[in-house]
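*Asks:* model the structure of this input:
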Amino acid sequence: MSTLTLALKGEYFDEIKAGRKLEEYRLITPYWQKRLEGRSYQVVELTRGYPRSDDESKRLRLPWRGFQLATITHPHFGPDPVEVFAIDVSPPAKPAADWSSAPADATHVIRRPGRERVSWVKIASAREAYWRWSTQKNWFISSDSPQKLLAHPDIERRPSAKAENDQAQPPGSGRPTHKRHHERPNSSRRYSVNSSEHHAARSLQSSTLKEGELMVKKKFTDAEMLDYLQRHHTLHKKVDFLYVVDGYEAVVTWDDEPMSPVFKGSTLRDALEEMMQGGDILTSSGR
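*Replies:* So this is what the prediction gives:
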């Protein structure tokens, strides 16, 4: 596989990885003319500086989409306009997820950029997860844990039944669309919890504190966290995780309806630890 490798400064690498910088520039010199003109690659590999060969966090591989000639003014090249090769480093498109044809028991979908098909995911319990390609009919046991799958950067939760119906509705059908009060632009869900359940959950955190005391956050082992998830996973009850722009959200649901406040963290583990600070979350009836 022919690969063009470009070493970048950290700020430019981070901008490209975030999808904000769509072109990488190289001066039109004999060196770059020899490497680019009349050449075709399959992949362009961007590196953050010169990382170790096993450091994948500082490597970004994108499909080769060519370049164009441009005249630009850029601080890196000085105050005067210069002619450059503008190499296309825009992020590849993600495959579409057609939830109307998704497996009925699929809970999530993984849409990897540059792929032609999606991967359906089924989180069956705190320990069990399954996956299958959109073109397959059988589920396969995932080698990754549910927690690791939910931390995948390209995973998306199954939309609500209403959202699926809206997605399947043809344009111009006359059916009005309404923005649900708990939706926001970054696609994370804001859960509504009735006041009695909210009080029941929050009171667990404050009941052991004396007036004027501050809560000291506890740290939990993997075994304690797994045990907590198992205790909260029943026929009706479970802990749901949601990947959002600034981290993760965790909430306890009963028949897929929220029964706890939303607990947030920069990582999935942090969100779960926030939830665990007050102990088990029960309904007002003690369930």
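*Asks:* make it CA atoms for all contacts and neighbour counts henceforth
*Replies:* Noted.
*Asks:* how long is stretch 148-157 from one end to the other?
*Replies:* 14 Å (Cα to Cα, to the nearest Å).
*Asks:* next, count neighbours for the residue lying closest to Ser119 once chain neighbours are set aside.
*Replies:* Using Cα to Cα, 6 or more residues apart in numbering and skipping the chain neighbours, the partner closest in space to Ser119 is Trp133 (4.5 Å). Trp133 has 16 neighbours, counted by other Cα atoms under 10 Å.
*Asks:* Ser196 too?
*Replies:* 12.
*Asks:* in what helix or strand does it lie?
*Replies:* helix 195-206 (DSSP states H and E).
*Asks:* circling back to that earlier point, tell me the spacing between the residue nearest to Ser119 and Gln147.
*Replies:* With Cα to Cα as the criterion, Trp133 and Gln147 are 20 Å apart.
*Asks:* go on, Arg35?
*Replies:* For Arg35 relative to Gln147 (Cα to Cα), the value is 43 Å.
*Asks:* pretty sure Ser82 sits against Ile72.
*Replies:* Quick fix: residue 82 is Val, not Ser. Yes. Counting by Cα atoms under 8 Å, Val82 touches Ile72, with 5.6 Å between them.
*Asks:* of Arg35 and Gln147, who's got more company?
*Replies:* Neighbours were counted for Arg35 and for Gln147 using other Cα under 10 Å; Gln147 has more, 17 against 12.
*Asks:* in three-state terms, how would that one be classified?
*Replies:* Three-state call for Gln147 (DSSP: H, G, I helix; E, B strand; the rest coil): helix.
*Asks:* for it, give its distance to Glu11.
*Replies:* For Gln147, the distance to Glu11 - Cα to Cα - is 30 Å.
*Asks:* got it, and Tyr130?
*Replies:* Applying Cα to Cα to Tyr130 and Glu11 gives a distance of 38 Å.
*Asks:* cool, Glu23 as well?
*Replies:* 14 Å.
*Asks:* settle it for me: which of these two has more neighbours?
*Replies:* It is Glu23, of Glu23 and Glu11, that has more neighbours when counted by other Cα under 10 Å, with 16 against 9.
*Asks:* another for comparison:
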Amino acid sequence: HTISHYVRVPVTKDYTVRDPSGHAIVAEMIPVSESTQRIPGRKSFALNQLVFKTILPALGFSTYYFEIKATENNNNNEKQVLVTHNSECILQNEYLRVEIDCQGNLNKITNLKKKIVVPFSNQGFYWYGSYPGNNSGSEFQASGAYIFRPISSDPEPVSSKRSITCVKGQNFQSAIILFNNWASQEISLYDDAKMVEVEWTVGPIPVYDNIGKEIILRYDTDIQSDSKFYTDANGREVLERIRDYRPTWNYSKVEPVSGNYYPINSRIWIKDSNRQLTVLTGKN
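*Replies:* So this is what the prediction gives:
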């Protein structure tokens, strides 16, 4: 079936975007975040990006055309976009309302149609120190690219404070939250979306202190999940998981942290009697 999808294109000039029929469509010019501009190896000089909605047919493609705007019209689109710094940011469309305070803390998400609210006591990046090990035995295996073994059960926040930039356009709203010079996230809500998009940028991770760091993005809610959560099994069926428990053997809590982390290809959620918070992966 036909689907719609919002596209972001980095640009160095202002363009009129035309759909496959040649009609001009709404394309909003928004700034490229500072964290994206600082990515090592980035070769683009674009400081702005165009955001526009595309319509894709089933098992097909659509072609959209870019036409450079006349010089005198270069600022017309930018006037439609409001950018504020370090102030409260409310993202809202017909379906969802996302409330972020002036310090960049995600406070709550409201489903406006069902009148369901999920508050967050905290949301952000944390890090576990990596177990150094010496690989002389399984119990001394070092944490690395293919094994997650934190040295402590208590993660540290990546920063004590954060800054926020709020961007609001006609069809697109986002909060760019900067934790430090190597960790940031962008929380976005599109005009007709029934979900919130979170895009994170991490790195290069500092290791000048000779401590490896395992970075996580954590959501703390008041959902009473009874220690249960649900993950896909290699992108297929969904399995119920219970913290510190395995259904087919007596579980020994040797790895209290990594023993409760599961690789997911598509989705994970927690729920209680009337609410559910689901995280969908954007890239596999």
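*Asks:* fetch the TM-score of the aligned pair.
*Replies:* After superposition, the two chains reach a TM-score (TM-score structural alignment, normalised by the length of structure 2) of 0.24; 134 aligned residues with a Cα RMSD of 7.2 Å.
*Asks:* circling back to that earlier point, quick check: buried residues in the helix holding Ser196 of structure 1?
*Replies:* Glu197, His198, Ala200, Ala201, Leu204, Gln205 (16 or more other Cα atoms under 10 Å).
*Asks:* tabulate those residues (CSV), appending distance to Gly247 of structure 1.
*Replies:* Converted to CSV, these look like this (distance: Cα to Cα, whole Å):
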residue, distance to Gly247 of structure 1
Glu197, 25
His198, 23
Ala200, 26
Ala201, 22
Leu204, 25
Gln205, 23
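*Asks:* doesn't Ser35 of structure 2 belong to a helix?
*Replies:* Yes. Counting by three-state DSSP, Ser35 of structure 2 is located in a helix.
*Asks:* pretty sure it contacts Glu186?
*Replies:* No. At 10.1 Å, Ser35 of structure 2 does not count as touching Glu186 under the criterion of Cα under 8 Å.
*Asks:* give me the buried stretch members for the helix or strand harbouring Asp14 of structure 1, please.
*Replies:* Asp14 of structure 1 is located in helix 10-17, with elements delineated by DSSP H and E. Of the residues in helix 10-17 of structure 1, Tyr12, Phe13, Ile16, Lys17 count as buried by neighbour count, 16+ other Cα under 10 Å.
*Asks:* just flag the most distant two among those residues.
*Replies:* Using Cα to Cα, the buried residues of helix 10-17 of structure 1 span at most 8.6 Å, a distance reached by Tyr12 and Lys17.
*Asks:* elements contacting the lengthiest strand in structure 2?
*Replies:* For structure 2, the strand with the greatest residue count under DSSP state E is strand 116-129. Counting contacts by 3 or more Cα pairs under 8 Å, 6 or more residues apart in numbering; DSSP states H and E, strand 116-129 of structure 2 is packed against strand 106-111, strand 156-157, strand 213-221.
*Asks:* elements contacting the shortest one?
*Replies:* Looking back up the chat, that one is strand 156-157 of structure 2. strand 116-129.
*Asks:* buried ones in the strand it packs on?
*Replies:* For strand 116-129 of structure 2, by 16+ other Cα under 10 Å, it's Val118, Pro119, Phe120, Gly124, Phe125, Tyr126, Trp127, Tyr128, Gly129.
*Asks:* any buried residues in the helix or strand containing Lys34 of structure 1, and which?
*Replies:* Counting by DSSP H and E, the element that carries Lys34 of structure 1 is helix 30-36. Within helix 30-36 of structure 1, the residues that count as buried by 16+ other Cα under 10 Å are Leu36.
*Asks:* which SSE is immediately downstream of the helix holding Asp14 of structure 1?
*Replies:* Counting by DSSP H and E, what follows helix 10-17 of structure 1 is strand 23-27.
*Asks:* so Glu249 of structure 1, which state does it fall into?
*Replies:* Going by three-state DSSP: Glu249 of structure 1 is strand.
*Asks:* mind listing what it touches?
*Replies:* With contact taken as Cα atoms under 8 Å, 6 or more residues apart in numbering, Glu249 of structure 1 is in contact with Phe241, Leu242, Tyr243, Val262, Phe263, Lys264, Gly265, Leu268, Ala271.
*Asks:* just put the residues you listed in CSV and tack on secondary structure, neighbour count and distance to Ile141 of structure 1.
*Replies:* Below are the contacts of Glu249 of structure 1 laid out as CSV (DSSP: H, G, I helix; E, B strand; the rest coil; neighbours: other Cα atoms under 10 Å; distance: Cα to Cα, whole Å):
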residue, secondary structure, neighbour count, distance to Ile141 of structure 1
Phe241, strand, 21, 20
Leu242, strand, 21, 22
Tyr243, strand, 23, 22
Val262, coil, 21, 30
Phe263, strand, 18, 29
Lys264, strand, 23, 29
Gly265, strand, 17, 28
Leu268, helix, 20, 22
Ala271, helix, 21, 26
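*Asks:* which one of the residues you listed is nearest to Thr3 of structure 1?
*Replies:* The closest of these, once distances to Thr3 of structure 1 are taken by Cα to Cα, is Tyr243, at 32.3 Å.
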